[in-house]
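Enquirer: Pasting the sequence and the predicted coordinates here, then a few questions.
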Amino acid sequence: MKIKTVEVDGKQYAEIQDGKPVYIEDDGKEVAFDAVGTRNTITRLNAEAKSHRERAENAEKIAKAFEGIEDAGAARKALETVANLDAKKLVDAGEIEKVKGEISKAFQAQLDEANGKATTFEQQLYAEMIGGNFARSKFIADKLAVPADMVQATFGRNLKIEEGKVVAYDGQGQKIFSRSRPGELADFDEALETLVSQYPHRDHILKSSDANGGGARDSGNPNGAKGNFGGSKADRVAAIKAMTANT
């Protein structure tokens, strides 16, 4: 990684883009380095590390209260026995179990209902956050020759919702981070661009000018993005389905 320079009156100066110095990565991609954002990220990560350390220290203090208890199951059973002995003063032990069963059934019904609502909500949230990003993607509109729903069918499995945010993972299961904002996760379009660049059949889904740039080759179709991939939307959808079915 090296800084990009321009020559003015025989002198070399760093190229600036939006107030940020431009660097050239090993793969030739130019990235405007956000020094302020990087510093803020380092500060935030240091604060998070301190918070994790403090939580670990508190956990160790709590654990000391249970020193000497090697069998957690036996300890729990002993506590239940004591609870039942106290309750026997009021009702027979058999009645206690009956009451416990009724309470358990009622609670389970409420739990099942809550789980059902949570599942529905998660599905709606996924459809809006994941599907909505594909539908509104400028990268798809500008760079890809296939419709957003086909792109989602191919790359949707690489996206998850974590803590209310869309997080992208590459083919090795690693989170995709931003090149221009070190330490920060890539936004949707930047992550999708990375996923497409790693896709073996990217030449088939990129628009012709992008598929032919950067030394890209189409080993599976000697005509590149011609034929069905250059036809109507229906032709492209059928072609991409046939292609992905064989991978």
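Expert: Sure thing, it's come through.
Enquirer: From now on I want contacts and neighbour counts done on CA atoms only, so please keep to that.
Expert: Fine.
Enquirer: contacting residues for the residue of the chain positioned farthest from its centre?
Expert: Distance to the chain centre peaks in the chain at K89, reaching 55.4 Å (criterion: CA atoms, centre = their mean). Counting by CA atoms under 8 Å, 6 or more residues apart in numbering, K89 touches no other residue.
Enquirer: Okay, one more to line up with it:
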Amino acid sequence: MYIGDDGEIAFDAAGSVAAISRLNAELAAARSESLKIVSERDQLQKSLVAETVGARLARSKVAGKLALPLDIVQARFSGAFKIENGDLTAYDDAGQKLYSRANPGRTAPFDEAIEMLIDRHPSRSQILKGTEPATGVSSPTSVAGASITRAAFAALSPSKQMETARSGVRIVD
């Protein structure tokens, strides 16, 4: 019996426990179904982003500058994009949106964003065609005892200078 403001009310404890158990089971099944649907949605969204990045990459001005096949570049960089408000938005490795250099305050359009992502990649010189100046040495790490002129060394990016110096290549005047 339950005693409330209205007086005594008959209370079926066993029936209430059974109803709560039934409702908990229904909730668990609904939660499981919901997680399944969310997972499928996320997979579809990833596929959509990858396909959109691939199509835009194929039409972009960057495509002609690539040393790697488009599908490899697409696979590497499609994870940096999300669809927001019906358009692709790029994010850096820290999860920050990439903003346009040409239009400050606005997110970078696809061509500018993909260029920024490639420029920030540690293997940039292997992704783009002909980005390193001619040095007279086929590769900074190619041959022990190789040499490079000071002017050619100065023309290298700071990361390539470090790589060249560590490889033992001599710098000559």
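Expert: Yep, that arrived. This is a predicted model, so every value here is computed, not measured.
Enquirer: related to what we said a few turns ago, assign the residue farthest from the centre of the first structure to helix, strand or coil.
Expert: Counting by DSSP: H, G, I helix; E, B strand; the rest coil, the backbone at K89 of the first structure sits in coil.
Enquirer: Just give the number of residues close to Y23 of the first structure.
Expert: Per other CA atoms under 10 Å, the neighbour tally for Y23 of the first structure reads 21.
Enquirer: now swap in R76 of the second structure and tell me
Expert: For R76 of the second structure, the neighbour count with other CA under 10 Å is 12.
Enquirer: what do you get for the one 3 residues further on?
Expert: As a burial measure, G79 of the second structure scores 16 neighbours (other CA under 10 Å).
Enquirer: residues contacting it?
Expert: The contact partners of G79 of the second structure, taken as CA under 8 Å, 6+ apart, are K46, A50.
Enquirer: switch the cut-off to 10 Å
Expert: Applying CA atoms under 10 Å, 6 or more residues apart in numbering, we find G79 of the second structure in contact with K46, V49, A50, V53, A90, Y91, D92, D93.
Enquirer: Point out the other helices and strands that the helix or strand where S51 of the first structure lies packs with.
Expert: Element membership for S51 of the first structure, per DSSP states H and E: helix 35-64. With contacts taken as 3 or more CA pairs under 10 Å, 6 or more residues apart in numbering; DSSP states H and E, helix 35-64 of the first structure sits against strand 20-24.
Enquirer: State the span of the second structure onto which the strand it packs on is aligned.
Expert: Mapped onto the second structure using TM-score structural alignment, strand 20-24 of the first structure spans no residues at all.
Enquirer: which element follows that strand toward the C-terminus?
Expert: That would be, after strand 20-24 of the first structure and using DSSP H and E, strand 30-32.
Enquirer: biggest helix in the first structure by residues?
Expert: If you go by DSSP state H, the first structure has its longest helix at helix 93-126.
Enquirer: Can you state the mean residue-to-residue distance of that helix versus the second structure?
Expert: With mean CA distance after the TM-score superposition for the first structure, helix 93-126 of the first structure departs from the second structure by a mean of 2.8 Å once superposed.
Enquirer: In that helix, which of the residues would be classed as buried?
Expert: Y126 (16 or more other CA atoms under 10 Å).
Enquirer: which ones are touching the residue most central in space within the first structure?
Expert: The centre of the first structure sits closest to V167, judged by CA atoms, centre = their mean, with a distance of 2.2 Å. By CA under 10 Å, 6+ apart, V167 of the first structure lies in contact with 130, 158-161, 175-177, 185-188, 191.
Enquirer: Put together CSV for those, with neighbour count and secondary structure on each row.
Expert: As requested, these are exported to CSV (neighbours: other CA atoms under 10 Å; DSSP: H, G, I helix; E, B strand; the rest coil):
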residue, neighbour count, secondary structure
I130, 20, helix
N158, 19, helix
L159, 19, strand
K160, 16, strand
I161, 14, strand
K175, 16, strand
I176, 22, coil
F177, 20, strand
L185, 17, strand
A186, 22, coil
D187, 15, coil
F188, 20, helix
A191, 23, helix
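Enquirer: Can you show me which of the residues you listed carry over to the second structure?
Expert: Among the contacts of V167 of the first structure, the ones whose aligned partners also touch in the second structure (both residues aligned by TM-score structural alignment, their matches' CA atoms under 10 Å) are N158, L159, K160, I161, K175, I176, F177, L185, A186, D187, F188, A191.
Enquirer: Aligned to Q152 of the first structure, what sits in the second structure?
Expert: By TM-score structural alignment, Q152 of the first structure lines up with Q74.
Enquirer: Excluding chain neighbours, what is closest to its match?
Expert: Nearest residue to Q74 of the second structure, sequence neighbours excluded (CA to CA, 6 or more residues apart in numbering): G54, at 5.6 Å.
Enquirer: host element of the one you found?
Expert: helix 13-59.
Enquirer: by contact count, what packs against the very next helix or strand once past that helix?
Expert: Going down the chain from helix 13-59 of the second structure, the next helix or strand is helix 70-77, by DSSP H and E. Judged by 3+ CA pairs under 10 Å, 6+ apart, the packing partners of helix 70-77 of the second structure are helix 13-59, helix 110-120.
Enquirer: again, only this time at 7 Å
Expert: Counting contacts by 3 or more CA pairs under 7 Å, 6 or more residues apart in numbering; DSSP states H and E, helix 70-77 of the second structure packs against helix 13-59.
Enquirer: helices or strands up against the helix it packs on?
Expert: Using 3+ CA pairs under 7 Å, 6+ apart: helix 13-59 of the second structure touches helix 70-77, strand 81-84.
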